[in-house]
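> Here is my input; please provide its structure:
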Amino acid sequence: MVLDEIDRRILEALRRNARASHVELAAQVGLSASACARRIRILEHEGVIRGYTTIRDVSAAKARRPVFIQVKLATPNAESMRKFENAARKCEEVRECFLMTGEADYLLRIEIDGLDDFESVHAEVLSRLPGVSGMLSSFTIRSVFSYL
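You can find the predicted model right below:
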């Protein structure tokens, strides 16, 4: 699907506030509410918009903390990558998984309650993923901003 300027403005407005009504979005992008709603339905149908989510402030009390983990596979061939991705997809702790260029083969984002939780996830989940030869974990200090 080729996005035009209005589609991009709709997506930007939704990125800022996905809870805005079609009337509010339409006013921001210069459409009628019905035309805006129709375009949003098309964007959803075409998979440009895959869903809507809530973003928690990681600095808030009791919020789970994100940890980013670079993963290196022993043999990054098609079969080992397929096995790793299927296993990572089944791990409830893994919130996002990216195939990467550079030193790491994958970048995972997990969420933890604290260091004890990370130790458990590392020992019982991450270290058991198939084909992993090394991991490098980076803990967040605070969120500066997020456009999710």
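> only C-alpha atoms for contact and neighbour calcs from this point on.
Noted.
> where does the residue nearest the centre of the chain land in three-state SS?
In the chain, the C-alpha closest to the average C-alpha coordinate belongs to residue 96, at a distance of 4.8 Å (Cα atoms, centre = their mean). Here residue 96 is recorded as strand under DSSP: H, G, I helix; E, B strand; the rest coil.
> The nearest residue to it once chain neighbours are set aside: neighbouring residues, count only.
Once flanking residues are discounted, residue 96 sits nearest to residue 109: 5.1 Å by Cα to Cα, 6 or more residues apart in numbering. Residues lying near residue 109 (other Cα atoms under 10 Å) number 17.
> One more, so I can put them side by side:
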Amino acid sequence: MLTDEISRRILRHMQAEPDLPMAELAQRAGLAAGTCARRLEKMREAGIYQGVQAIINWAALGYSVEVSLRVTLDKTQSRAFDEFIEEARKIPEVSEIHTFLGRVDVRLAVLARDMAHYQEIYKTRILTLPHIADIEALMQVAAIKMSEDLPL
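Take a look at the predicted model:
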């Protein structure tokens, strides 16, 4: 039931318009509101549907610089990943942390108001993170596609 066509239809509508009222969502999915709500709750319990998220335009709030940092860790320490990630989570301007297999171990997305603010974050917070062996900064010029939607 959780991955049948009716559930996928609900999810398609949720992806397209996450703020649809339940009655409207149910109507578009061809269900009664109570049935739709129960299906959505079952998908939430199964971890398929994780809720609605606010998308904030950080540039409109004065954060005009986004830098992607590719970090290679000194893996001679057994807890290098855990300690690095634990400390990186504490930096409020780090909006994303991703781990990888390969030459690059971790990618951090850092938001800053301007270059001076970024330089302060980099010098006082990023470079003090433990176990950094190498770091490469990539300045974002434009976000072309940002979507977590998948075909359902």
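> Got a TM-score for the two of them?
The TM-score (TM-score structural alignment, normalised by the length of the first structure) is 0.81; 148 aligned residues with a Cα RMSD of 2.6 Å.
> mean offset of the helix or strand harbouring the residue nearest to residue 96 of the first structure relative to the second structure (after superposition)
Secondary structure from DSSP states H and E places residue 109 of the first structure in strand 106-112. Superposing on the second structure and averaging over aligned pairs (mean Cα distance after the TM-score superposition for the first structure), strand 106-112 of the first structure comes out at 1.3 Å.
> Mean distance of the helix or strand that comes right after that strand to its aligned residues in the second structure, please.
Going down the chain from strand 106-112 of the first structure, the next helix or strand is helix 115-124, by DSSP H and E. Taken over the aligned residues, the distance from helix 115-124 of the first structure to the second structure averages 0.9 Å (mean Cα distance after the TM-score superposition for the first structure).
> coming back round to it: what residues does the strand holding residue 109 of the first structure touch?
For strand 106-112 of the first structure, the surrounding residues in contact (Cα atoms under 8 Å, 6 or more residues apart in numbering) are 64-72, 93-100, 118.
> what span of the second structure lines up against it?
Across the second structure, the stretch matching strand 106-112 of the first structure (TM-score structural alignment) is residues 106-112.
> from the chain's centre, how far out does that stretch sit?
Distance of stretch 106-112 of the second structure from its chain centroid, counting by Cα atoms, centre = their mean, to the nearest Å, is 11 Å.
> and if you look at stretch 106-118 of the first structure?
That offset, for stretch 106-118 of the first structure, works out to 14 Å (Cα atoms, centre = their mean).
> Check stretch 30-38 of the first structure too.
Between the centre of stretch 30-38 of the first structure and the centre of its chain there are 28 Å (Cα atoms, centre = their mean).
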